[in-house]
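S.K.: structure for this input, please:
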Amino acid sequence: MVTQQDRFIRIISGIVLSVGSILFLLPFVWMILSSFKPEAEIVQIPPTLWPEKFSLDNFKYLFENMNFGVYLRNTLIIVLFSYVGLFFNAMAGFGFAKYKFKGKDFLFVLVLATMMIPSQVTMIPVYLILNSFGLTNTMIGIILPGLVGAFAIFLFRQFMSTIPTELLEATRLDGASEYRTFLQIVLPISKPILAVQAILTFIAGWNSFLWPLIIANDEGLYTLSVGLSLLKGQYTGNYGLQMAGAAFMVVPVIVLFTYFQKHIIENFTISGLK
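M.R.: Below you'll find the predicted structure:
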């Protein structure tokens, strides 16, 4: 039975959480709204939260004068090939989870051991290898090192280990090939982990900064994160442009996370009911 004291505690907790969430969201809302303001309105005293007049001049300037269209294209290419790598990671995880072959455990431990090596340590050797193949300052050189990852393989392997082997054997007895079993049985069952990896893969590709900056010296190969860094260096006092660039970087990640979060919860609920 819920007592009056419990109700009071719930009300107080709700008020505290509501105030905290408003304080947490306020800087983000300020950034989004300020990206639509002219520079004079951003720096005026007293400040205004809602723009007196919405303007897209900051975004137009980014794409017309700062090559953000090129940066966006390069970033989308990296994200696209990252999702190709996501498919490879799923295949590798399935192989480690459901196939028996000589040296499987040792190879899996070797894959996990690479997670203990900081990426900063491997950048110079990877750069030298790509340079020997003539892949520096190319889009291929930017994409290849991040195509597959030990952490993603580990997550897929751990999740796919829970798939009943009897189910896979039944599909094989029905005449399904290994590829068909993987595409039509394993991947649909693995929607929760695919959603998680889709978010992580998009964030990693969308925010790629250090490696493109190292491997490429041509501005035509820079990503949005590198372009935003250049923007901060060249237009330090132009807060409208900085707000527009930051908003353009953050909003897609939040939208994607919100969309896949719903699917993650739904799939886990369905899995729990089963």
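S.K.: can we go C-alpha only for contacts and neighbour counts from here?
M.R.: OK.
S.K.: what ranges do the helices span in the stretch 1-150 of the chain?
M.R.: In the stretch 1-150 of the chain, the helices defined using DSSP state H, counting those that start in this stretch lie at 4-34, 39-42, 57-65, 68-98, 104-113, 119-132, 139-143, 150-160.
S.K.: centre-most residue in this protein?
M.R.: Closest to where the C-alpha atoms of the chain average out (CA atoms, centre = their mean) is Ile203, at 1.7 Å.
S.K.: got the contact list for stretch 98-118?
M.R.: Residues from elsewhere that reach stretch 98-118 (CA atoms under 8 Å, 6 or more residues apart in numbering): 96, 150-151, 154, 160-161, 165.
S.K.: same question for stretch 228-245.
M.R.: Contacts of stretch 228-245 (CA under 8 Å, 6+ apart): 31-32, 34-39, 42, 58-59, 61-62, 66, 246.
S.K.: same check, this time on stretch 47-62
M.R.: 30, 33-38, 41-42, 68, 240-241, 244-245.
S.K.: what about Pro223, distance to Leu72?
M.R.: Pro isn't right for residue 223; it's Thr. For Thr223, the distance to Leu72 equals 7 Å [CA to CA, to the nearest Å].
S.K.: neighbour count for the two, which is higher?
M.R.: Between Thr223 and Leu72, Thr223 has the larger neighbour count (other CA atoms under 10 Å), namely 29 against 20.
S.K.: please name the nearest non-neighbouring residue to the more buried one.
M.R.: Spatial nearest neighbour of Thr223, chain neighbours left out: Tyr71 (4.5 Å); criterion: CA to CA, 6 or more residues apart in numbering.
S.K.: Leu130 now?
M.R.: Nearest to Leu130 is Thr136, by CA to CA, 6+ apart, at 6.0 Å.
S.K.: residues near the one you found, how many?
M.R.: Around Thr136 there are 20 residues (other CA under 10 Å).
S.K.: what does Phe96 give?
M.R.: Neighbours of Phe96 (other CA under 10 Å): 22.
S.K.: sequence B follows; please return its structure for comparison with A:
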Amino acid sequence: MSVTAKTRPEHRAPRPAAVRGRRSALTDRDGHSVRGWELVVRYALLLLVLALTIGPFLWQLSTSLKGPTEDIYSSPPSFLPEHPTLHNYTRVAATIPVWDYALNSLKVAAASVVTNCVGCALAGYALARLRFAGRRAATLVFLLATLVPVESIIIAQFTTMRELGLNNTLIGVVLPSCVSALNVLLMRNAFLNLPHEVEEAAYVDGANVWQRFWYIALPSVKGTLAVVAIFAFMGAWDDFLWPLIVLNDPSKFTLTIGLNYLHGTFANDQRLVAAGTIIAVAPLIVLFACLQRYFFRGVGEGAVKG
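M.R.: Model (predicted):
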């Protein structure tokens, strides 16, 4: 008599995660599971921030392209121009010498970028890698300088420029911000996070301090240097109060001051103002587009040591 063996239950293949539980299959960049409604909330918040950030610029761009026959105050507002035109930009050039003002702003911004990149890199390297008496006190001074409002020292700055004979000059516009305390601290933190072993190896090979700075330290912080360049350019290009105080010759006005003349006492054409605004913002967009790769890399420099 044959004995029939009882068949054992077969081993079942493990079910996928979506079948085992009710957890969502969506994950974020860190590998954490994200529910559907959480993802919707995230994208809704991102779209809201995008609208608040980019919306005013797009509205100014739309207004600058609208012709004189279009109503810019219509309700509901019309975002897209019916007949796009560049006539408003030519009117800006006919109303004020906008390209001369833009050239003055470019000179000031370029000088500010060069002085900040050179001065802040040297100062940051000295504070981070060199040993000298008073190094901590100097770092504290730079830190405290970032807390001082510009408005509280602007009279002292103007008096200093007048005593030096630099008022009503573009050099007087550049000089007070040629080395920013914030940029010095950014470069210091970037240099602090470089491995000491590489620089010590160069020191053993006979490299002096200038060679270690130029060939080893500086190429390793290109991202932070790009951040400093962007901050310096934006600060000099967008500055309005200090050039307004130190300059009184219309031929030396920067673009931010010159665009103020588009506002008339008895007439105020918003199309003209919008076109001038786009002209002023365009160089910043081009600069950031060219340096964005280094900018995002520079934001991360100093966050991870080694």
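S.K.: which among the contacts of stretch 47-62 of the first structure end up buried?
M.R.: 33-38, 41-42, 68, 240-241, 244-245 (16 or more other CA atoms under 10 Å).
S.K.: re the thing from before, identify the residue of the second structure aligned to the residue nearest to the centre of the first structure.
M.R.: Matched to the second structure by TM-score structural alignment, Ile203 of the first structure sits across from Met234.
S.K.: hang on, isn't that match packed against Pro283?
M.R.: No - shown here, Met234 of the second structure and Pro283 do not form a contact pair, counting by CA atoms under 8 Å, at 9.5 Å.
S.K.: now Gly146 of the first structure: closest residue in space, sequence neighbours ignored.
M.R.: Ser82 (7.2 Å).
S.K.: let me redo that: Val304 of the second structure
M.R.: Asn193 is the one closest to Val304 of the second structure (CA to CA, 6+ apart), at 7.5 Å.
S.K.: tell me the contacts of that neighbour?
M.R.: Asn193 of the second structure neighbours (CA under 8 Å, 6+ apart): 301-302, 304-306.
S.K.: what is the nearest of these to Ala44 of the second structure?
M.R.: Glu301 (30.1 Å; CA to CA).
S.K.: number of nearby residues for the nearest residue to the closest one once chain neighbours are set aside?
M.R.: Excluding its sequence neighbours, the residue lying closest to Glu301 of the second structure (CA to CA, 6+ apart) is Ala190, at 6.0 Å. Using other CA under 10 Å, Ala190 of the second structure is surrounded by 29 other residues.
S.K.: likewise for Leu291 of the second structure?
M.R.: Leu291 of the second structure: 15 neighbours (other CA under 10 Å).
S.K.: just to revisit the earlier point, show the buried residues in the contacts of stretch 98-118 of the first structure.
M.R.: 96, 150, 154, 160-161.
S.K.: Throw those into a markdown table and include distance to Gln184 of the first structure, thanks.
M.R.: Shown next, in a markdown table, are those (distance: CA to CA, whole Å):
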| residue | distance to Gln184 of the first structure |
| --- | --- |
| Phe96 | 19 |
| Ala150 | 24 |
| Phe154 | 21 |
| Met160 | 14 |
| Ser161 | 17 |
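S.K.: among those, which pair sits farthest apart?
M.R.: Across those (CA to CA), the longest gap, 16.3 Å, separates Ala150 and Ser161.
S.K.: re earlier: Tyr259 of the first structure is nearest to which of the helices of the stretch 1-150 of the first structure?
M.R.: Using CA to CA, the helices of the stretch 1-150 of the first structure put helix 68-98 closest to Tyr259 of the first structure, at 16.8 Å.
S.K.: quick one: map Val204 of the second structure onto the first structure.
M.R.: Checking TM-score structural alignment: Val204 of the second structure goes with Leu173.
S.K.: in stretch 172-182 of the first structure, what's buried?
M.R.: Buried residues in stretch 172-182 of the first structure (16+ other CA under 10 Å): 181-182.
S.K.: what sits up against it?
M.R.: Counting by CA under 8 Å, 6+ apart, residues outside stretch 172-182 of the first structure touching it are 91, 168, 171.
S.K.: one step back: quick one: map the residue nearest to Gly146 of the first structure onto the second structure.
M.R.: Aligned partner of Ser82 of the first structure by TM-score structural alignment: Ser112.
S.K.: give the contact list for that match.
M.R.: 174, 177-179, 232-233, 236.
S.K.: those helices in the stretch 151-274 of the first structure, which residues are they?
M.R.: According to DSSP H, counting those that start in this stretch, the helices that the stretch 151-274 of the first structure contains are 165-173, 178-181, 187-189, 191-206, 210-215, 224-234, 239-273.
S.K.: circling back to that earlier point, so for Phe260 of the first structure, which of the helices of the stretch 1-150 of the first structure sits nearest?
M.R.: helix 68-98 (14.8 Å).
S.K.: now that closest one and helix 150-160, what's the angle there?
M.R.: Angle of helix 68-98 of the first structure versus helix 150-160, following axes from the mean of the first three to the mean of the last three CA atoms, to 10 degrees, is 50 degrees.
S.K.: looking at the alignment, what corresponds to Glu52 of the first structure in the second structure?
M.R.: So Glu52 of the first structure corresponds to Glu82, using TM-score structural alignment.
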